[in-house]
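# Sequence first, then the predicted structure:
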Amino acid sequence: MDLTLLYRGPLASCDYDCPYCPFAKRRDSREQLRADRAALERFAAWAAERTTDRLSLLFTPWGEGLVRSWYRRTLTELSHQSHIRRVAIQTNLSCRTDWLADADPDTLALWCTYHPGQTPYDRFLAKCRELVRLGVRFSVGIVGLPEHLEAARRLRAELPPHVYLWVNAAEGHTYDDAQADLWTELDPLFPYSRRPHASAGLPCRTGESVISVDGDGTVRRCHFVRAELGNLYDGSYRTALRPRPCPLTACDCHIGYVHLETLPLYDVFAGGVLERIPAGTATATATATTG
């Protein structure tokens, strides 16, 4: 079985406090951190044992995972498993980078986000250059707020051409055509993010070849549909995997709509769906459907 899993454990603490972040942050206690570590290790053990399946894993924590040693260790260890095609994580890249030298660069990848005002620009850029030196697959992104435009332009100019710079439409922000054109100059795929995609009743890979897993092993079709499909650890989810239409009116998050079968994004991001790296070059283009 080929299966993509989006894992989100109980970790919610972050070293940044971005005012535009939609995630509800907390200061995790020692007990909560221990629980997150135990949940992650349980998931990693399950993934390591599924040698008859072909797995692709994306970690999407509410908080910042890579400042925690157990996330760095887990990604490193999983990257060396021959049945795991890709292991990736969303990160603000505030962590150290030396641990990546022990990971398999053919399997591990990072989805990095730059947050102006939370970290010095030069520090973030230096870490990106270190990733390039280490041969790590990664993309870099930014939230498309007007005050971030100059930082985004600077990043595009100073990152190597092969590093894809993506732009997320800011939650609740409406872009007129002139504003959208400014962001599309930097990210030709920004039109996919500009507006939510109508999804009600449309075919989606989630619930069939893509699932969401929480720290207790509860399986859902994606992070945005709360109906449960079973549990990862007792195997009950497997009988629930099948093609099914989206039950929501619209999908406005990349980790959701990238799996819609009505969009061409599996071709656009072929080989890099989880880490958000387009096939070919970093300036890959496509005719965006903005339903």
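Thanks, I have the structure now.
# contacts and neighbour counts: CA atoms only from here.
Fine.
# Which neighbouring elements make contact with the one helix or strand residue 77 maps to?
Using DSSP states H and E, residue 77 maps to helix 69-79. Here helix 69-79 touches helix 30-49, strand 84-91, strand 108-113, going by 3 or more C-alpha pairs under 8 Å, 6 or more residues apart in numbering; DSSP states H and E.
# Comparison target, given below:
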Amino acid sequence: MVPPRHLTILYRGPLASCDYDCSYCPFAKRKDTPAQLRADRAALERFVGWVREWRQGVSVLFTPWGEGLARSWYRRALVELSHLPHVERVAIQTNLSHRVDWTDGADLSRLALWGTYHPSQVPYERFLGRCRDLAERGARFSVGVVGQPGHLEAARRLRRDLPAGVYLWVNAAEGRAYTDAEATDWAEIDPLFAYSRVPHPSRGLPCRTGETVVSVDGEGTVRRCHFVPTVLGNLYDGSFRATLGPRACPLDVCDCHIGYVHLEPLGLYSTFAGGVLERIPAAWPPPKRG
């Protein structure tokens, strides 16, 4: 099959270390050995080299298990990729624990950050300061929280203090069933919370993953997404190209934004037009009521 004119890649290398200790994260405070860090750096540099040579349109979202921006090689990769003419968007999921002045070297028309606020892990003013710093630099970013009951007031405060143009999303806490009243509280912060509130039935439904969107690990193994283990080929030997094509979802449900945003019946490519990777709705900020 001829590769799509534009390919979106979700890249997740071996990095698993994080400087936070969130109770809802299995990788909290995990440390990589020096050898593991060297392997992650080498894998990332190989991937960036592949993108550099890829001559069709491409967008990249880094979704590390750990905190990528604490590592210099991720910051360098984001800057370099943002300057490649065939890269439409390069983004990363991050806790924003690291300084953001490195973004001065990037093409801010292509770089984007997906930040997550963890109230138990960072002083509020420090996190808000990072967001304000990004906004002053003209960087494109969203921020969000996990919808734990104890996070509600912190999320409300953050919504009040953030610039109106910054979208604040809410991820439903894994395994939590929200009452309608609870869901209403979260929807006042994130009008799109309903998409995260419950898992989406997906088996047999058309999804862009495996056709124009793929997941790639540090070895270059290509899968349709992070949640379906079936291997489609390898990035570096080109074997993945012949396997790209329309395919239905094989899973019963999809409950993660980086998965269900590509599920075609939900129509979220229209909702997030121009901001699918960084989770920014096209119509944001919404018009004021009244």
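Arrived safely. Bear in mind the structure is a predicted one, so any value in this text is a computation, not a measurement.
# Can you calculate the TM-score here?
Put the two chains on top of each other and the TM-score (TM-score structural alignment, normalised by the length of the second structure) is 0.96; 283 aligned residues with a C-alpha RMSD of 1.0 Å.
# want to try TSV for the helices and strands packed on helix 69-79 of the first structure, with mean neighbour count as columns?
Formatted as TSV, these follow (neighbours: other C-alpha atoms under 10 Å):
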stretch	mean neighbour count
helix 30-49	16
strand 84-91	24
strand 108-113	24
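# Could you say which one of the ones you listed comes nearest to residue 3 of the first structure?
strand 84-91 (9.8 Å; C-alpha to C-alpha).
# Tell me how far the closest one lies from the chain's centre.
How far strand 84-91 of the first structure lies from its chain's middle: 8 Å, per C-alpha atoms, centre = their mean, to the nearest Å.
# That strand vs the second structure, mean deviation?
By mean C-alpha distance after the TM-score superposition for the first structure, the fitted strand 84-91 of the first structure averages 0.1 Å away from its aligned residues in the second structure.
# Not counting its own residues, what contacts that strand?
With C-alpha atoms under 8 Å, 6 or more residues apart in numbering as the contact definition, strand 84-91 of the first structure has outside contacts at 54-61, 64-66, 75, 78-79, 107-113, 274-275.
# returning to that earlier point: would you format the helices and strands packed on helix 69-79 of the first structure as JSON lines with distance to residue 203 of the first structure included?
Below are these laid out as JSON lines (distance: least, C-alpha to C-alpha, whole Å):
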{"stretch": "helix 30-49", "distance to residue 203 of the first structure": "27"}
{"stretch": "strand 84-91", "distance to residue 203 of the first structure": "24"}
{"stretch": "strand 108-113", "distance to residue 203 of the first structure": "26"}
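# of those, which approaches residue 189 of the first structure most closely?
It is, among those and with distance given as C-alpha to C-alpha, strand 108-113, at 15.8 Å.
# Next, residue 61 of the second structure: secondary structure please.
Following DSSP: H, G, I helix; E, B strand; the rest coil, residue 61 of the second structure is assigned to strand.
# what sits against it?
When contacts are counted by C-alpha under 8 Å, 6+ apart, residue 61 of the second structure touches 8-11, 90-93, 277-278.
# Farthest pair within those residues?
By the measure C-alpha to C-alpha, 8 and 93 form the most distant pair in the contacts of residue 61 of the second structure, at 15.2 Å.
# ok so, going back, the helix holding residue 77 of the first structure vs the second structure, average distance?
Per aligned residue, helix 69-79 of the first structure averages 0.4 Å (mean C-alpha distance after the TM-score superposition for the first structure).
# Now do the buried residues in that helix.
By neighbour count on 16 or more other C-alpha atoms under 10 Å, the buried set for helix 69-79 of the first structure is 70-79.
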